[in-house]
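>>> Build me a model from this:
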Amino acid sequence: MQSILYPVFPFTAIIGQDEMKLALILNVIDPKIGGVIIMGDRGTGKSTTIRAIADLLPKISVVKDDPFNSHPSNIELMSNDVKQTIEKNMRITTQLIDIPMIDLPLGATEDRVCGTIDIEKALVDGVKAFEPGLLAKVNRGILYIDEVNLLDDHLVDVLLDSSASGWNTVEREGISIRHPSRFVLVGSGNPEEGELRPQLLDRFGMHAEIRTVKDPTLRVEIVEQRNQFDQNPQQYIQIYQEKQKKLKQTIVNAQKLLSSVIIDKHLKLKISEICGQLEVDGLRGDIVTNRAAKALCAFQGKTQVSITDIKKVITLCLRHRLRKDPLEAIESGTKVHNMSEVILKDAI
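Model prediction:
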């Protein structure tokens, strides 16, 4: 839902950057893909695109006054208090809210992220109470970290743990609490400012690379678009309203269809063969590629994953998992693409 005070640039109006847009769409269709890290030049619209995808998503139903955005019926997405209320056959009140979109500041502390003791209640009422952090507020939403490569490694690890498990566990001064925290983790950064450690990089589901547009015609078009939006945001948003509605409905349909999508055994074997040939450590690459291919298939309104689906997502899923060789002349994304072309050409 667009805010009059804070208008958001329409997602469907963004020119180019197809890798980034596809990765974001697939992650909102299936958050279990594990998020996306977007690396690229400064001023290429990373933040604009990420905020635009959040604005595109439909409202969600939550339990009213619950600090964890608990789902009213899905037990995996509700807090213990809500579970107990339902078990006692007590009535719960629900409300519709916009998808939570949280920006994580670089200076955030672990207490601010995970939650801590509510000092006010402790002093006034003499009771130990939990004060929810950002991981509570972002449940069922999107957590965005700009300049993720500058964030403390320990905090990145905590965020990746919660993103992968869907839960946040806090142990503080005699309080032990576990609450749902399932979200799409999106990080962006400029490679010139340093890379993430490989073991952290590997835990992001997908890796999108973006480059500054070189074509002068496209650059002019992008500049003109931005000027039109800045001069009259509401009028510009109105132009893309139908496209936005159509894409929103396609995403909703894909989320519903996802559980029906199947991927044949021989294609699973091909994915694992590619991972093996590229010497990808662990099995995250296999799992994420399978999930991303199924999400893309659902996005296209299909229920059977094809070779084309796998080819379209496999570079995004594997490029950041290859071992770094400073003497290697070929770029990691090209290496994944070439290997997948060779192995998948024989698939039926």
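
>>> all contacts plus neighbour counts: C-alpha atoms, from now on.
Will do.

>>> Do a quick rundown of the strands in this structure.
Secondary structure of the chain (DSSP state E): strands located at 36-40, 60-63, 94-97, 101-103, 115-117, 130-132, 142-146, 167-172, 175-180, 184-189, 206-210.

>>> between those, which gets nearest to residue 20?
Of all the strands of the chain, it is strand 206-210 that lies closest to residue 20, at 5.4 Å by CA to CA.

>>> To compare with the earlier structure, here is another sequence to fold:
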Amino acid sequence: MNGAMRGADDAGCSACVSGTAARPIFPFAALIGQASLQQALVLAAIDPGLGGVLISGPRGTAKSTAARALAELLPEGELVNLPLGASEDRLIGTLDIESVLRDGSVRFSPGLLAKAHRGVLYVDEVNLLPDALVDALLDAAASGVNTVERDGVSHSHDASFVLIGTMNPEEGELRPQLIDRFGLMVELQNAFEPQVRQAIVKARFAFDLDPVGFRTVYAEQQASYVQRIRSARAALPLLSFDDAVHARVSALCIDAAVDGLRADLVMLRAARALAAFERAGAVTVRHVERVADPVLLHRRRQHDSQHANQRRPESAAPTRDVAAGASGDTAASTTPSADSEWGYLPPEPTAALPVKGVIALDAKKR
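So this is what the prediction gives:
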């Protein structure tokens, strides 16, 4: 489903770091029909170590609006935009090597990762971002630390931020080696329910006509989100996982045929963040099941077709025998085994012309 700012991603309120006064932001609590996206974003805000959220959907589905709305709920309340054409130095920062050689001091010029600390780093059309930039920002998002190295000199700083990447599948898929690095993924769809569309349009018009008044209506809900996110962050270290939770996570990941163990780790962290947000005393199997979809959506592999291919030779062999018996073709009984020649067709006679004057080659020339 889409949010209340559907169709107006860039016409909404901006909270990007630009040096200009920020316009009012559409409230996170006022998003309509985006429960799954709101949950994923809140979980990433509670535990930035999840690796961020990848939002996939067609144009005009309020992807950037949701990112801007989340930034307001974080401690710094800042959203930093990473342009597609940014250089690696612009992202991670630079070191002044000359100052090291001159007086032994390291002068570090912060990049976008430093500015996004405790806020949101937003990447629109992340599927079009160069590999080098994607690797750098995903590493920092997972570890919470950004390290810059130049000619044997290194500098590290905290870079704990919520990574939000958006993409339109029609403009190209995210590379397989990178998509797994995002912790959660949500797919947005166009809204075709009349009541939902009407509610979205009404909310949009109300916000455009009176942004301050509209935000006042949701002020209490917004404050509740802020408080609950802060409390959940503090509660994370107090929550643990019992054997039943671990067993359910393993079963879900095995059933999805995921590669590696990253899905298991992300699912446990997401379940813990959800339990903390709901002020639960412990992480339960129910929490795991509620976060499984966004964790596995981009990691799930279709292994049913593999099992079908393994069973196909045994099931296909009798079919050929029956066909051969019905047609009276005795040649079918001499066909190769089904395991090695599935799909075998018996040879058909073809017209041939005799050739005269064939000169046999000497045995050494054959």
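
>>> Give me the TM-score for this pair.
In this superposition the chains share a TM-score of 0.76, using TM-score structural alignment, normalised by the length of structure 1; 287 aligned residues with a CA RMSD of 2.6 Å.

>>> on that earlier part again, pipe the strands of structure 1 into JSON lines and attach mean neighbour count and distance to residue 272 of structure 1 per row.
Below are the strands of structure 1 laid out as JSON lines (neighbours: other CA atoms under 10 Å; distance: least, CA to CA, whole Å):
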{"stretch": "strand 36-40", "mean neighbour count": "24", "distance to residue 272 of structure 1": "21"}
{"stretch": "strand 60-63", "mean neighbour count": "19", "distance to residue 272 of structure 1": "36"}
{"stretch": "strand 94-97", "mean neighbour count": "14", "distance to residue 272 of structure 1": "40"}
{"stretch": "strand 101-103", "mean neighbour count": "18", "distance to residue 272 of structure 1": "34"}
{"stretch": "strand 115-117", "mean neighbour count": "20", "distance to residue 272 of structure 1": "39"}
{"stretch": "strand 130-132", "mean neighbour count": "18", "distance to residue 272 of structure 1": "40"}
{"stretch": "strand 142-146", "mean neighbour count": "24", "distance to residue 272 of structure 1": "30"}
{"stretch": "strand 167-172", "mean neighbour count": "17", "distance to residue 272 of structure 1": "29"}
{"stretch": "strand 175-180", "mean neighbour count": "16", "distance to residue 272 of structure 1": "31"}
{"stretch": "strand 184-189", "mean neighbour count": "25", "distance to residue 272 of structure 1": "25"}
{"stretch": "strand 206-210", "mean neighbour count": "24", "distance to residue 272 of structure 1": "17"}
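
>>> would CSV of those strands with distance to residue 230 of structure 1 be doable?
Compiled in CSV, those are given as follows (distance: least, CA to CA, whole Å):
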stretch, distance to residue 230 of structure 1
strand 36-40, 24
strand 60-63, 29
strand 94-97, 27
strand 101-103, 22
strand 115-117, 37
strand 130-132, 36
strand 142-146, 23
strand 167-172, 39
strand 175-180, 38
strand 184-189, 24
strand 206-210, 24
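
>>> Which of those sits closest to residue 8 of structure 1?
strand 101-103 (12.5 Å).

>>> Give the other helices and strands that the closest one contacts.
strand 142-146 (3 or more CA pairs under 8 Å, 6 or more residues apart in numbering; DSSP states H and E).

>>> what packs against the strand it packs on?
Checking 3+ CA pairs under 8 Å, 6+ apart, strand 142-146 of structure 1 ends up next to helix 46-56, strand 101-103, strand 184-189.

>>> now for these, which one comes closest to residue 247 of structure 1?
helix 46-56 (8.0 Å).

>>> In structure 2, what range does that closest one match?
Counting by TM-score structural alignment, helix 46-56 of structure 1 pairs with residues 63-73 of structure 2.

>>> circling back: mind putting the helices and strands packed on strand 142-146 of structure 1 into a markdown table with distance to residue 304 of structure 1?
Output for those, formatted as a markdown table (distance: least, CA to CA, whole Å):
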| stretch | distance to residue 304 of structure 1 |
| --- | --- |
| helix 46-56 | 26 |
| strand 101-103 | 32 |
| strand 184-189 | 25 |
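
>>> Tell me which of these lies nearest to residue 129 of structure 1.
Per CA to CA, nearest to residue 129 of structure 1 of these: strand 101-103, 23.4 Å.

>>> That closest one vs structure 2, average distance?
After superposition onto structure 2, the mean distance of strand 101-103 of structure 1 to its aligned counterpart is 1.1 Å, using mean CA distance after the TM-score superposition for structure 1.

>>> So which residues make contact with that strand?
51, 54, 134, 137, 138, 141, 142, 143, 144, 145, 146 (CA atoms under 8 Å, 6 or more residues apart in numbering).
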